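In: sequence? don't have it. structure:
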């Protein structure tokens, strides 16, 4: 170990747990979460997010707790709680501010607090530090210090894991930056990048996903244009991709708790300082509308074929926000489902990764089994789960009526095979 700090991780979700496990393989770590059920689950050696394998969880020296008193044994706090948006698409800092309050109650002189949650530039020092000071009675910069190290966890990715991704670190002063860099360098093998300030690190994180969001928005808008020209968008992208500097982005649904959320943090801050961001918000509008647009196009095709929409059987394959991941938060597939429902049809939704009870609780949607997907007039292949990639053409056609429609949102299916059949395959 290149440091002598006692590490704790606050928030044991998709981001926090892999961080805690990585440190727990080299030293004793405190893992804190306010969810008692989550704490017990981890104590039992199981991670329902599937980000950490049971053997890795067991191998890590982590004291799981929901007691603030246990946190007081730590002197290096890593805050990794969600930063969602509310119904008005504004930053929802409640989890972050609550975590700051919790950490503040455990702070001692000489401690360091590092935030990993995605925020807009300035949030760490302007929003979190005052709560830390209020709860602890200590003065930031004198009694304790703060840093920021943006998370880069990619849920479901077993190759680019926490220790294998370059880690940006920052601190409010040089001494803090040195310690933060040393602590993370003790577990991150991909290297450490020292940002020049906390605000620079915060901004770097929020623009990573904003850039990706805008690139996907461009692809989505191109797909809407090409559909009207009866041109296959993926064919166009394959052709354009032969140029050495063409970027390999593809159209699709943009959900989850990063790409579909983070740009709103930046636009919110921009508006607070008097700037109205045109390009970023335009991209968000395009991406936010894609689910509804896809569903409307599919229903129009049924109507053109003379199908009575009100009695049509519609299936949706996949509900999680991305492939091979059980996370359903901010899934844009629900926009397809809701739009189909607006035509008086209740679609049959199937997902091998999602938890049925959670889906019912979050979206009031009941998941169905493979056997229930029969005599479909229309199926949306919405998420590229490995199971759906493994299914053969026969597996898909067994679900469909002759002449039925398939909307292959993820480009999984063999277009040539369907071209010689009675089934109508569409791609975005």
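Out: Received, thanks. Computed from a predicted model, the values in this text were never measured in an experiment.

In: C-alpha from now on. contacts and neighbour counts both.
Out: Fine.

In: so what touches stretch 357-376?
Out: Stretch 357-376 is contacted by residues 312-315, 328, 334, 348-351, 356, 398-401, 404 when judged by CA atoms under 8 Å, 6 or more residues apart in numbering.

In: that one: how far from the chain's middle?
Out: For stretch 357-376, the distance from its own C-alpha centre to the chain's C-alpha centre is 22 Å (CA atoms, centre = their mean, to the nearest Å).

In: buried stuff in that stretch?
Out: 359, 365, 367, 368, 373, 374, 375, 376 (16 or more other CA atoms under 10 Å).

In: all helices for the stretch 101-250 of the chain, in order.
Out: 123, 129-136, 174-185, 198-228, 233-240 (DSSP state H, counting those that start in this stretch).

In: any chance of those in CSV, plus distance to residue 164 and mean neighbour count?
Out: Output for the helices of the stretch 101-250 of the chain, formatted as CSV (distance: least, CA to CA, whole Å; neighbours: other CA atoms under 10 Å):
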stretch, distance to residue 164, mean neighbour count
helix 123, 27, 16
helix 129-136, 30, 19
helix 174-185, 11, 19
helix 198-228, 17, 20
helix 233-240, 30, 14
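
In: comparison target below:
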């Protein structure tokens, strides 16, 4: 269902209404634009048209959506072509992932681009915000739109790229505080995109010389973080050998303004860091720090398991509790979570696997082939090993005295109270501690 557009407002179609796409749509709809959202999920569309958000834990989003729906500046449809046909500006925020072999998976965005091309009208501006390998905006998607629509790229429609640069649970805050990197096919495309973001978001802009520069900048951000975390993980393992506390090292080292060591951990996950480096690796950057960092970070789950195994000798028939299915704290997002690597490897070692995550329902956890368990369940007294994978706020108050049979706690985020756990006779180990 799309509400008839107001003739007094400029129009935008937002293609992809996930946590970032929906937030962008809500912001645009509250900043002088009539927004038509498009998503293939019928449930998402229905919820938005009721003035509600399907995204949780995004401060301020519910209010923006309700306000926009009340003002009739935001509506949604499952027909991307219909939304695009009503809009002068099209913002694309459909995910690009990697498969199990780390090959780039374009299936969702390829389908969206075909539908965009079928609805595109002359004079429109298409902006991609999805993180992409350099060159894809123009050579894969711009050319595809041109081929299907019959409209000429740069003459009949304009093309720009401006990567999303936000963090879950604080998207609205980040939209205001982070500069918006914008690149265009040509001078006119850049001008149109920049003017749009100035009004629609009101943030600082960084205009770059090309689409490819803008694409490259987003992937480079993620590669930097992946490399930095890999360095921290490598140093943490070495620190353990030298009986040095890596957490103290980080505080001391980072007091020097040119040192920016990240924190070590059991691994990295989510839609960004474990995925986007492959946008370089698979396009030719297959040697050096970028692929090496991916290997180091993905191997941290195996390293953590080896630390536990040295302490308990065998995982066979041991009851192992993983705290946190999500890839990080206080979000509901299992994509590329280290928990999945732990589950796979511990299952191969014949362990009995339990998972607790307050962000997920029991049925959602069961889908991963593990047993959900409440921390209030008396069955926690049968747990042999606890692994902290994501430090949700609920875990700051765990009473480990309930774990009367527990022999080992692996603190994968270095957040738990070591002294409290050790005093209970439970062996505690962190990463680099």
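Out: It's in. It should be emphasised that the depicted structure is a prediction, and the values quoted were computed from it without experimental measurement.

In: thinking again about what came up before, okay, and which of the buried residues of stretch 357-376 of structure 1 map to helices?
Out: residue 359 (DSSP state H).

In: so which of the buried residues of stretch 357-376 of structure 1 are in strands?
Out: Counting by DSSP state E, the part of the buried residues of stretch 357-376 of structure 1 found in strands is residue 376.

In: just the buried ones from the contacts of stretch 357-376 of structure 1?
Out: Neighbour-count burial (16+ other CA under 10 Å) applied to the contacts of stretch 357-376 of structure 1 gives 312-315, 328, 334, 348-351, 356, 399-401, 404.

In: quick one on the thing from earlier: any idea which of the buried residues of stretch 357-376 of structure 1 is closest to residue 42 of structure 1?
Out: Nearest to residue 42 of structure 1, judged by CA to CA, of those is residue 359 at 21.7 Å.

In: give me the aligned partner of residue 350 of structure 2 over in structure 1.
Out: The equivalent of residue 350 of structure 2 in structure 1 is residue 344 (alignment by TM-score structural alignment).

In: neighbours of the aligned partner of residue 196 of structure 1 in structure 2, how many?
Out: Taking TM-score structural alignment, the alignment pairs residue 196 of structure 1 with residue 209 from structure 2. Residues lying near residue 209 of structure 2 (other CA atoms under 10 Å) number 15.

In: wait, what's in contact with residue 209 of structure 2?
Out: So residue 209 of structure 2 contacts 183, 184 (CA under 8 Å, 6+ apart).

In: helix/strand/coil for the aligned partner of residue 410 of structure 1 in structure 2?
Out: Superposed on structure 2 with TM-score structural alignment, residue 410 of structure 1 falls opposite residue 413. Secondary structure, DSSP: H, G, I helix; E, B strand; the rest coil: residue 413 of structure 2 is coil.

In: could you find the closest non-adjacent residue to the match of residue 350 of structure 2?
Out: In this structure, residue 344 of structure 1 finds its nearest non-sequential neighbour in residue 310, 5.5 Å apart by CA to CA, 6 or more residues apart in numbering.

In: okay, the one you found and residue 288 of structure 1: tell me how far apart.
Out: Plainly put, residue 310 of structure 1 is 26 Å away from residue 288 of structure 1 if you go by CA to CA, to the nearest Å.

In: likewise for residue 279 of structure 1?
Out: 14 Å.

In: picking that back up, you'd agree the residue nearest to residue 344 of structure 1 is in a helix?
Out: Yes: assignment of residue 310 of structure 1 by three-state DSSP places it within a helix.

In: narrow the contacts of stretch 357-376 of structure 1 to those in helices?
Out: In this view, these that belong to helices under DSSP H are 334, 356.

In: the contacts of stretch 357-376 of structure 1: which two are farthest apart?
Out: For the contacts of stretch 357-376 of structure 1, the farthest-apart pair by CA to CA is 328 and 401; their separation is 29.4 Å.

In: before we move on, the earlier item: from the buried ones among the contacts of stretch 357-376 of structure 1, which is closest to residue 88 of structure 1?
Out: Looking across these and measuring by CA to CA, the closest to residue 88 of structure 1 is residue 334, at 17.6 Å.

In: how about that closest one, nearest residue that isn't a chain neighbour?
Out: residue 319 (7.1 Å).

In: who's in contact with the counterpart of residue 40 of structure 2 in structure 1?
Out: Aligned counterpart of residue 40 of structure 2 in structure 1: residue 34 (TM-score structural alignment). Residue 34 of structure 1 is in contact with 11, 66, counting by CA under 8 Å, 6+ apart.
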